[in-house]
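Colleague: Here is a sequence with its predicted model. Questions after.
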Amino acid sequence: MNKGVHPLSDLEGKKNEILSAFQFRHATKEFDPDKKISDADFQYIIETGRLSPSSFGFEPWKFVMVQNKDIRAKLAEYASGARKQLPTASHFMIILSRLPKDMVAGSDYIRRMMVDVQQLSPETVQGKQAVYDHFLKTGFAIEDDPRVMFEWACRQTYLALGNMMTAAAMIGIDSCPIEGFNREKISDVLVAEGIMDPEHYGVSVMAAFGYRLHDPAEKTRRCAQEVVAWVE
């Protein structure tokens, strides 16, 4: 058998394992405060976020772990959707997204990503920058609207969050994505605490991780026939 090719039984087992993780995962509203995620397990979760895809590979995210109880309490004042999660979650994450000025084709950040991180040749940098500029101005045509530009970058952070929640579920760790917060007030707290640089970042989404305190209700979803369309 060729190296790297799994037997069919292994592939079927892996598929079942992944689907089981999706069945296990639910938006956990309250965690067991006495159960903590190990450092090794959470580093694994973060690594799946770090390795997640992003448009053009420009990674517009930053994952901020808020473990300080006093800061969590301040956040809770402006996060109605996280009132139970903030005091009980083992790990509480705020995902920041790059602001539009960092995401335009000619920014220092985009150039550093291409040169230092992606290690592209000068010719490739020039070509990729031109393609990206065209995408922002003509393809998606979003560069003229800063709000749309920011929300486009935020959408990419959800790819990383989805991967982290699935990775957590694969090892029996619960999670909850959270949008129930006042973005302006939360930003003010993060800036005042020296956590977020408002010149380069804005708040995208929150997420809590830990171990469930209560068993969830049975998962419900629309049937496949309602959500899948084949065009052949």
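Modeller: Alright, I've got the coordinates. Because the structure is predicted, anything quoted here is derived from the model rather than measured. Numbers count the residues shown, from 1 in each chain.
Colleague: CA only for contacts and neighbour counts going forward, please
Modeller: Will do.
Colleague: helices or strands up against the longest helix seen in the chain?
Modeller: Longest helix in the chain, counting residues (DSSP state H): helix 146-170. Judged by 3 or more C-alpha pairs under 8 Å, 6 or more residues apart in numbering; DSSP states H and E, helix 146-170 is in contact with helix 8-24, helix 39-50, strand 91-98, helix 100-103, strand 174-178, strand 201-210.
Colleague: Report the contact partners of the residue nearest the centre of the chain.
Modeller: By C-alpha atoms, centre = their mean, the mean C-alpha position of the chain lies nearest to residue 161, the distance being 2.6 Å. For residue 161, the contacting residues are 49, 177, 207, by C-alpha atoms under 8 Å, 6 or more residues apart in numbering.
Colleague: Give me the nearest residue to the first one, chain neighbours excluded.
Modeller: Meaning residue 49. residue 160 (4.5 Å; C-alpha to C-alpha, 6 or more residues apart in numbering).
Colleague: now the nearest residue to residue 56 once chain neighbours are set aside: how far from residue 162?
Modeller: In space, and not counting its chain neighbours, residue 56 is closest to residue 132: 7.6 Å by C-alpha to C-alpha, 6+ apart. Per C-alpha to C-alpha, to the nearest Å, residue 132 is found 25 Å from residue 162.
Colleague: The two: which is more packed in?
Modeller: Taking other C-alpha atoms under 10 Å, residue 132 and residue 162 do not tie; residue 132 has more neighbours (19 against 15).
Colleague: Pull the number of nearby residues for residue 228.
Modeller: Around residue 228 there are 7 residues (other C-alpha under 10 Å).
Colleague: what about versus this one:
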Amino acid sequence: MNKKNQEIIEAFQFRHACKKFDSTKVVSEEDFNTILEAGRLSPSSFGFEPWKFLVVQDKKLREKLFHVSWGAQNSFNGASHFVIILARKKIDTVYNSEYITRIMSEVQNLPADVSDGKRAAYENFQKNDFNLLESDRTLFDWASKQTYIALGNMLTAAAFLQIDSCPIEGFNIEKAEEILKEEGILNSEHFGVSVMASFGYRASEPHEKTRQNLNDIVQWI
């Protein structure tokens, strides 16, 4: 195995869902900005980036979330950084939304005729290919699936930097969103909570990684 391939595998071997963090160790600003960049640069369907990253460092807010996030309680007790990833709702992700228009014109810098063609393809994709317009929840779940691409890249970037992490789904979505709304952080018309993640340094060594054999999960055709 060449050096680059080995470094990739070693990063994935290093990464685990850290259950206990060393509260005395803090991820540097430079390293954490790199982790955030890994999320920002992640791929998304049509390049429409249906996400937002909340970096929750406020202790009082963490305490409020602690009681509704059973899977994050160990992280709140020691992780250096805590992130909530939001997914955009139908109002932003439907093919004719103002958000999609802005992304194509101001971010992707597409000429009007190219934008029109892309919107038409996007409309067909949503209506016919993936049947995404049957409910608001369908579009939100589709956006949430994309946030997991960003999440995975952030976890991997952290592992390359020898920083531990933990992806978290152990929380009550309704209660977590209510707390964020009360704090004036979440605009629930446009966003919902998708997933959480913590970053820091392990307090103890993890158990040996267990996975199925490659031959059991890969079929060459």
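Modeller: Sure, I can see it. Treat the numbers as computed from the prediction; the structure is a model and nothing was measured.
Colleague: tell me which element the residue mapped onto the residue nearest to residue 56 of the first structure from the second structure falls in.
Modeller: Under the alignment (TM-score structural alignment), residue 132 of the first structure pairs with residue 122 of the second structure. Here residue 122 of the second structure, judged by DSSP states H and E, is contained in helix 112-124.
Colleague: Centre of the chain to that helix, how far?
Modeller: Remark: helix 112-124 of the second structure is offset 27 Å from the chain centroid, using C-alpha atoms, centre = their mean, to the nearest Å.
Colleague: That one: which residues count as buried?
Modeller: For helix 112-124 of the second structure, the neighbour count (16 or more other C-alpha atoms under 10 Å) marks 115, 118-119, 122-123 as buried.
Colleague: For residue 154 of the first structure, what is the corresponding residue in the second structure?
Modeller: So, by TM-score structural alignment, residue 154 of the first structure is matched to residue 144.
Colleague: quick one: contacts for its match?
Modeller: Contacts of residue 144 of the second structure by C-alpha under 8 Å, 6+ apart are 86-88, 194.
Colleague: from those residues, which would you call buried?
Modeller: 86-88, 194.
Colleague: if we can go back for a sec, now tabulate the buried residues of helix 112-124 of the second structure in JSON lines and tack on distance to residue 99 of the second structure.
Modeller: Output for the buried residues of helix 112-124 of the second structure, formatted as JSON lines (distance: C-alpha to C-alpha, whole Å):
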{"residue": "115", "distance to residue 99 of the second structure": "13"}
{"residue": "118", "distance to residue 99 of the second structure": "14"}
{"residue": "119", "distance to residue 99 of the second structure": "12"}
{"residue": "122", "distance to residue 99 of the second structure": "14"}
{"residue": "123", "distance to residue 99 of the second structure": "14"}
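Colleague: Next one: whatever residue of the second structure lines up with residue 31 of the first structure from residue 115 of the second structure, what distance?
Modeller: When the second structure is aligned by TM-score structural alignment, residue 31 of the first structure is paired with residue 21. Separation of residue 21 of the second structure from residue 115 of the second structure (C-alpha to C-alpha): 46 Å.
Colleague: Over to residue 103 of the second structure?
Modeller: With the distance defined as C-alpha to C-alpha, residue 103 of the second structure ends up 10 Å from residue 115 of the second structure.
Colleague: Then residue 171 of the second structure?
Modeller: Residue 171 of the second structure is 39 Å from residue 115 of the second structure, by C-alpha to C-alpha.
Colleague: just residue 205 of the second structure next, same as before
Modeller: As judged by C-alpha to C-alpha, residue 205 of the second structure and residue 115 of the second structure stand 51 Å apart.
Colleague: who wins for proximity to residue 63 of the first structure among the helices and strands packed on helix 146-170 of the first structure?
Modeller: strand 91-98 (4.8 Å; C-alpha to C-alpha).
Colleague: how distant is the closest one from the center of its chain?
Modeller: That offset, for strand 91-98 of the first structure, works out to 8 Å (C-alpha atoms, centre = their mean).
Colleague: residue range for that strand in the second structure?
Modeller: The alignment places strand 91-98 of the first structure over residues 81-88 of the second structure (TM-score structural alignment).
Colleague: ditto for stretch 168-183 of the first structure
Modeller: When stretch 168-183 of the first structure is compared against the second structure (TM-score structural alignment), it corresponds to residues 158-173.
Colleague: cool, stretch 204-214 of the first structure as well?
Modeller: So stretch 204-214 of the first structure sits over residues 194-204 in the second structure, by TM-score structural alignment.
Colleague: Distance of the residue nearest to residue 56 of the first structure relative to residue 105 of the first structure?
Modeller: 6 Å.
Colleague: Repeat that for residue 155 of the first structure.
Modeller: 18 Å.
Colleague: of those two, who's got more company?
Modeller: residue 105 (21 against 17).
Colleague: count of residues packed around residue 77 of the second structure?
Modeller: Neighbours of residue 77 of the second structure (other C-alpha under 10 Å): 15.
Colleague: That should have said residue 202 of the first structure, apologies.
Modeller: With other C-alpha under 10 Å as criterion, residue 202 of the first structure counts 24.
Colleague: list the contacts for it?
Modeller: 96-99, 187, 196.
Colleague: how about residue 18 of the first structure, what's its partner in the second structure?
Modeller: Using TM-score structural alignment, residue 18 of the first structure sits opposite residue 8 in the second structure.
Colleague: For that match, give me its contacts.
Modeller: So residue 8 of the second structure contacts residue 160 (C-alpha under 8 Å, 6+ apart).
Colleague: swap in residue 158 of the second structure?
Modeller: With C-alpha under 8 Å, 6+ apart, residue 158 of the second structure has these contacts: 31, 35, 164-165, 199.
Colleague: Quick one: buried ones out of those?
Modeller: 35, 164-165, 199.
Colleague: from the residues you listed, which is closest to residue 58 of the second structure?
Modeller: Using C-alpha to C-alpha, those come closest to residue 58 of the second structure at residue 199, 15.0 Å.
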